[in-house]
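> Build the 3D model from these lines:
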Amino acid sequence: MRALLNSALYSLVWWMFRPFNGLVRYKSAPQPLRETLKIDPTKPVVYILAQRSWVDMFVLARLCREQVLPRPNRTGSNFPTVERAGVVYMDALLETRRHPTALTRLIETGIATKSFEAQLVPVSIFWGRDPGKETSLWKLLFADSVQAGRVQKFFIMLFNGRNVLANFGLPFSFREYVERGPDAATSIRKLTRVLHFHFLRARTAALGPTLLRRGVVIDGLLNAENVKKAIERAAGKNGMTRDKARAHARKCAEEIAANYSTTSINFLERFLSIVVFKRVFAGIDVQGLERMRELAQQYELVYMPSHRSHADYLLVSYSLYHAGVAPPHIAAGVNLNFWPIGGLLRRCGAFYLRRSFSGDAIYTAVFRAYVDALIRRGYAIEFFPEGGRSRTGRLLQPKTGLLSMVAEAGLRQDIRRVAMVPVYIGYDRVWEVGSYTKELRGGAKSKESAEGLLKAGKILGKSYGKPYINFGEPIVLQSYADQYLPGWRDAVAADSEAMPDAFKGFVARLALENSRRINAAAVANPSSLAAIALLASPQRVVAHEELVEQIGYLIWLLKGEPYSPLLYIPESAPAAVVDWSGPIGQIARVPHPWGDLHGVAARDAVALTYNRNNIQHLFAIPSLIANLFRTRLLLSDEAVIMGVRALYPFLRNEFFLRWEPEEIESVVKSWLTVMTGLGLLAREQDRLRRPDANQPAYSTLAMLGRVLGETHERYCMTALLLAEERRTVVPLKREKFEDDCRLLAERMAILTGRDAPEFFDKALFKGYLNTLIEIGLVSVADDKTLNVDPRIDRIAERSQELLSDEARQMLLQLLSRRRAAESAAAESPVASPAAVTEASREKPL
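Now for the predicted structure:
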């Protein structure tokens, strides 16, 4: 009788729910759902719902119908079959641990029936994506909760039905699991325990930890031990009382702290989907999301992406949210805290930091306490190790200030381990590329403001292709510290404020490793591949058939010797690469009776260098190998290896290459195998031979050698300047030398007609000098004077072999005239570099 009444009530509720069913809007994770779950059609399926809810089951039934998955049915007292999938509620499973039920008997029968097998699929249905917050009446009534009764569930469905997440766990074998226990009762206890922890982890991964009111967070920061000490130290200095110091600390906390709101996140997600991304992008290509879902259930996540655009943090949070992973709290520059965008970003998880903490010990203490609180409470964090957006497209040297705080807080975390997640972000065309070009030419950086936000609306009328996101191989912080920071566990156990002496070096190593893993997850998108081939062609013009052929070789090189297992190539058809990248990169196609030509104007070429620099590191080694054959027809394997080994330290530091120096010999051998297999090189007895000039492969090898042409020119400039300065008696100051390198490159760029401001980026020359110091060819005295090893003369001589005849001749001429030019410049006014560059465009030199 009871079963009959229950069945009638179920039917009534189903008919009552039916009008609402079509209004429910859901997202499912993982995606694509059917392909990821890989359900075996020959075995029965049992869905296990996280809570007892007929409404959840109705949503599950609709989702399974639309996703072509086995349809769920009430289990009752019958075994599920291949044709009839079953449903079990987690609440019912937990009851079996307290007292026998009909479900207990069914499970025990299934365990005893050795021929019975089923695929168990845990499913969590989240209404509203709200992790919960210190409550208001609204939250009590309408926020999803595992304790919700039937009446409350009705209101939850009514107000959150447009934002439902169905989170599926991967199937696991019933038979394989229950046979681990010595008896049925033990097997059931183990099964329920595993599922219970699965649902807890899945909820935390999808929704995040329970939120605190912002006022509670701020009060907690003021009561943090290090903040109270900073207030006490500041009191009495410069006339500051304790009350004033505490008021300043509160002001700092209010400036920093986020005000996370799921309502604001839902609004921003819809605004971006409908108004921005749909108009600007032709889709968003994301890789590695399923790995993030798994990691979020095991670790505290710290996302550390490359930074190329203001769209970066929007895209990462947007992609994670759509994949059913809680968006992170994001460290944003205080320059973004302007009306109206600052408040919205704060409610979407942004916390603000100043560019410099120096001179304000209270601010530093408050910020450190806030980072520690985020890690301790289990919130995911995102920050950009480069500190600012890259204006050149290549990764910048990482900054370690915020990373140091995060690493220390993570190592003191005693609940869950912390995983640092490198994230590669690339674009077919970045929004800000025009302003980046102006800044590189000497223009002032545009300040973020409401006025600038309104002007940015013009991007809505343009097409920027696709953004590409690839989540890289994570670094488990505690495991990495076990390897490279001896004694850290003892320091933490002692509850000391100080970390081991080697902590600073450990953080620097961690930052470089993250950069290398970002580049290991690179995306060779169509615009970047086209930019590589086109910019490496003489005069930036190439025949259509030749461009298609060369892009084909680039793709074959990447597939023949993948830079890493995570390298992603979205489009492998060379002709499709050309067709896609042409309109986005402003690459003109000029008809000609002998075959169409592709070319790019000087200004558009600057924008293309940004795309080229995104993936230039992927071709660093084969480009150097190709360049070694520029002036030689034949070379032995040993000569090639020796040439690459000599320059590899510079390449590794500039491009954050992943191989250790001792690995480079085997890497070069692998590349030689691939290049000979593609016909770019050939074996002639015991040596390697380049193709003849009349062979098509010759032009491809020449193109490949020019990919790093500007890089080799900068190396040569640095070596030649050091060799020249070594022969003088005047002390060589580091800052003066770096300026001379930049001026030499700038002058060479103007005289050769290059519209490439990044060619004379001072940061690159600083990096080269650091590498020379690391390998012992240069040392720095206490007064910043450089001491140069005589071996630099040989390196300067050999480096000229990497240059074309024209580049070598011009560089030597510029060096010979430098002293006279410096003397003349001291006696007359000098135009700014930006003015000279602009003048060179109007009237060629």
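
> Please count neighbours and contacts with C-alpha atoms only from this point.
Noted.

> Under a three-state scheme, what state does residue 114 occupy?
Classification of residue 114 using DSSP: H, G, I helix; E, B strand; the rest coil returns coil.

> One more, please, to line up against the first structure:
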Amino acid sequence: MTLSLSGFSRMTSLLSRWLRFRSIDPSWSELNLPETANIVLVLDNNALSDRLALHLLCRKGAIGSVDASLATSGHMPRHVMLHQLKRSFLRSPQNRPSPHFEAFLENIEHHQDDVPVMVVPVAFFWGRRPGREARGLWGLMTADHWPLSGRLRRLTTLLFNGHHIDVRFGTPYDVKALLNAPAPSASHARRRVVRLLRHQFQQLRQQVLGPDLSHRRTLVRSLLMTPSVRQAISAQAEESGAELPHVEKQAQRYAREIASHTSPQTLWLLYQLLGRLWNRLYDGVKVHGLSRVRELAGTHELIYVPCHRSHIDYLLLSYVMYHHGLTTPQVAAGRNLNMPVIGSILRKGGAFFVRRSFKGNALYGAVFNEYLHQLIRRGYPVEYFIEGGRSRTGRTLPPRLGMLAMTLDSFLRKDSSRPMAFVPIYIGYEKVLESGAYQRELTTGHKKKESPFDVLKVFKRLREPYGQVHVNIGAPLRLDDWLNQHFPDPVRTDHHWRKQAVAALGEDLATRINAAATLNGINLVALALLGTSHMAIEEDLLARQLTLLNALQAHAPATQEMRCAEGTPSEWINHAIDLGMIARCDQTLGPVIVVAEGRAPLLTWYRNNVLHLFARPALLAFAFRHRRQLTLGEIDDLVGTMWPALDNEFFLEETDDREESQTLLQAMTALGLLKATDRGWERGATDDNEQLHWLGAMILPTLERGFLLVSLLLRSPSGTYTAQALEQQSQALAERLTLLQGLNAPEYFDKRLFSGLLDTLIEGEWIHMADDDTIVVSQALDDALRQRRRLFDAPLRRRLHHLLAQPEAQESD
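A predicted model of the protein is given here:
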């Protein structure tokens, strides 16, 4: 549509009250354009709606002093179109090269001067980002998508989504420098500029809309034609003796079982419903670090790897991305969630389903592997939980490496030009929906099967308070850089390198997730209260301990990514009471805070969410448990060998242990817990000594587990136990110990924790495995236990001695 300059201005004025710009990213000032340059704005095509939006954007002053009118300044236009739309009655609109842009480049070549010409790609997205709660179904139907729209649809888009325009600027380029760069010919240099800008617009659209994913039926059909799946089908037919068409149908059923069927309408409906659900359940969802995702979106294949605390996790993360104008990921969900009704909704919301194990089913593994590769190759963001399942203990679980291995294999196939980046995400709840179920599962050892009727139970809880949710984006892991650093090309000649790389990748990602932990009032109350002897404390002392814990992270943060809690101790205490976690008992001498009835196991879950942040200072505090004064060397002798066990159990970032100890000791001195002396450090006054004792008590369960396992191992001759037998016996003794101590803490005797301790002992060369799979113990381990057993209280040592002396403690496989 061609309009005169006066007609164009009148139409812009007419629409100025209707069109609204919801977001401009990045801002004009962030582009850092030279003040002396000629600025030329570039649109992807000559769509009238985009030209009107650009004209209005300039009139509102959102693009500096640039005027986007149709007039020119000398030989330089204010804006140009990269393409022109070719329309016909029989075909949808098509992009064609713009002769005006070609003329613009030729004009620059003929007017050579010293003034740079900066071209700035600008893209408008109508209705993609749902910044308001109510837009209506028509607004969704006319929102931007990958195929080009006709005039009628563009007009409808302008009417329904004129209040919801998002503006995205691409990277500015000095077009003169590009044209003057070495090239075979002038026409070749001009084509290079066009390709560069076209790629910019594709990146902007992919960042906002996601890639143009084929229809599910087309994707399923293409999966069955790939060489890897064809080979698996042939192998299955040959092995089973079945006819080839029968095996092909089986592969097709697997593909349909796996594949998502993303529907924009369903995404919009879920956004509306979940927005209302969050408002009813939570006091707010706070998102930190989203700029990291924006920097990578459009240029990298994104793999989101959040921690897994609740079924809410994947719904929440998709909601956050949709709300902030980013492509919602394709989410790997367990096949147990593919239930009637619920499974269909999740599938249309972007979920693809995966079985817990591929063992013994090579055909299913080949189909799933290829499906994941197709998602990655096409540039769709993918989300999965490296822990495998939800954490019933509250701590980050050891990574399950299957999905990571398939992702690495896809990356190494190199049929995608986009680099890959993993995005670790920590999700912290003040109260989790499944908390009661977790405690039952840990106690009984049985996991309840999911049912569609579980959704109805959520509605019963809508009146309960659940506090806030924090979503913290950790430091992204760029896979190219990571591989070059840890596994350069010469190392990759070893056939074991891939297995080692996957294990190291899982460890690194778990560490980055933990590094992004966010403290909240419930975490701090749980840490402080569970560190007391009887889970009861005066309210003023609790407030002091909460202040200390938060200040300790402010003085010496465990990681650069973690976030301290917001608010005051009195607010945290009152909030924990409102959530039913603790109770206040009013006494004549002042109120006492106690754990609410039956809530002690639940508080351990919230403590474990962030316990890793305090593991190292707690270990140092524990060293002063029975020693008033210590030098740095003495501290290192007492607890130095325990650092690797902490790093393994809590997925802590690698540091120089001695330097880390000095930093923490200085922070504890600044907070009054310790005093610096000529000999080193000593405990503070009585009140400070009590706070130091509570801090050290946080790490006691971890040290007790290690003390129990090593004591059991050394109780019998070397070569008595296999790893499995030792883990089982340690678990049984730990469970018995919790009963004798009057504790209800199922996570204390989690078998995976004992397995991790054994791995640490093997890595530290304290033990090694014999040819018959029994454990051979070094003398150094016996010496270390004798030296450090005095760290533990005498009653605990006596109780362990009694447990180990019982006949069942001597049994092994």
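
> Quick check: the residue nearest in space to the middle of structure 1 vs residue 470 of structure 1, distance?
In structure 1, the centroid-proximal residue (C-alpha atoms, centre = their mean) is residue 423; its distance is 1.6 Å. Applying C-alpha to C-alpha, to the nearest Å, the value for residue 423 of structure 1 to residue 470 of structure 1 is 6 Å.

> which residues are in contact with both of these two?
Common contact partners of residue 423 of structure 1 and residue 470 (C-alpha atoms under 8 Å, 6 or more residues apart in numbering): residue 521.

> Could you measure from residue 463 of structure 2 over to residue 372 of structure 2?
Taken as C-alpha to C-alpha, the span from residue 463 of structure 2 to residue 372 of structure 2 is 40 Å.

> try residue 354 of structure 2
From residue 354 of structure 2 across to residue 372 of structure 2, the span is 10 Å (C-alpha to C-alpha).

> Who has more neighbours out of residue 463 and residue 372 of structure 2?
More neighbours surround residue 372 than the other of residue 463 of structure 2 and residue 372, with 21 against 10 (other C-alpha atoms under 10 Å).

> Would you pull up how far stretch 360-371 of structure 2 lies from the middle of the chain?
Stretch 360-371 of structure 2 has its C-alpha centroid displaced from the chain centroid by 26 Å (C-alpha atoms, centre = their mean, to the nearest Å).

> sorry, that was for stretch 529-537 of structure 1
Its chain's average C-alpha position is 24 Å from that of stretch 529-537 of structure 1, according to C-alpha atoms, centre = their mean.

> Then stretch 291-308 of structure 2?
On C-alpha atoms, centre = their mean, the centre of stretch 291-308 of structure 2 falls 9 Å from that of its chain.

> what sits up against stretch 625-632 of structure 2?
Taking contacts as C-alpha under 8 Å, 6+ apart, the residues outside stretch 625-632 of structure 2 that touch it are 624, 662, 679, 680, 681, 682, 683, 693, 696, 790, 791.

> Structure 1: which residue goes with residue 433 of structure 2?
Residue 433 of structure 2 maps onto residue 431 of structure 1 when the alignment is built from TM-score structural alignment.

> quick one: residue 477 of structure 1 from residue 514 of structure 1, how far?
11 Å.

> Residue 679 of structure 1 too?
In terms of C-alpha to C-alpha, residue 679 of structure 1 sits 35 Å off from residue 514 of structure 1.

> List the buried residues in the helix or strand containing residue 841 of structure 1.
Applying DSSP states H and E as the criterion places residue 841 of structure 1 in helix 833-842. Going by neighbour count (16 or more other C-alpha atoms under 10 Å), the buried part of helix 833-842 of structure 1 is 834, 837, 840.

> counterpart of it in structure 2, which residues?
Counting by TM-score structural alignment, helix 833-842 of structure 1 pairs with no residue of structure 2.

> and if you look at stretch 747-756 of structure 1?
Using TM-score structural alignment, stretch 747-756 of structure 1 pairs with 736-745 in structure 2.

> cool, and stretch 628-643 of structure 1?
When structure 2 is aligned by TM-score structural alignment, the counterpart of stretch 628-643 of structure 1 is residues 623-638.

> Have a look at residue 679 and residue 514 of structure 1 and say which one is more surrounded.
In this view residue 679 of structure 1 and residue 514 are compared by other C-alpha under 10 Å, and residue 514 has more residues nearby, 25 against 16.

> Spatially nearest residue to the residue in structure 2 that that one lines up against, not counting backbone neighbours?
Per TM-score structural alignment, the equivalent position to residue 514 of structure 1 in structure 2 is residue 509. Leaving aside its chain neighbours, residue 509 of structure 2 sits nearest to residue 424 (6.5 Å; criterion: C-alpha to C-alpha, 6 or more residues apart in numbering).

> who's in contact with that neighbour?
Neighbours of residue 424 of structure 2 in contact, by C-alpha under 8 Å, 6+ apart: 304, 305, 306, 307, 473, 474, 475, 476, 509, 510, 512, 513.

> again with residue 104 of structure 1
Residue 104 of structure 1 sits in contact with residue 96, where contact means C-alpha under 8 Å, 6+ apart.

> any idea what residue 301 of structure 1 aligns with in structure 2?
Using TM-score structural alignment, residue 301 of structure 1 sits opposite residue 302 in structure 2.

> isn't that match right next to residue 377, touching?
No - checked against C-alpha atoms under 8 Å, the pair residue 302 of structure 2 and residue 377 is beyond contact range at 11.2 Å.

> circling back: closest to residue 8 of structure 2 among the contacts of stretch 625-632 of structure 2?
Using C-alpha to C-alpha, residue 662 comes nearest to residue 8 of structure 2 of the contacts of stretch 625-632 of structure 2, at 69.0 Å.

> what's the helix or strand for the closest one?
Per DSSP H and E: helix 657-670 holds residue 662 of structure 2.

> average gap between that helix and structure 1?
In the superposition with structure 1, the average deviation recorded for helix 657-670 of structure 2 is 1.4 Å (mean C-alpha distance after the TM-score superposition for structure 1).

> Toward the C-terminus, what is the element adjacent to that helix?
Sequence-wise, the next helix or strand downstream of helix 657-670 of structure 2 (DSSP H and E) is strand 674-676.

> Name the residues that touch that following strand?
Residues outside strand 674-676 of structure 2 that contact it (C-alpha under 8 Å, 6+ apart): 665, 668, 669, 681, 682, 683, 684, 688.
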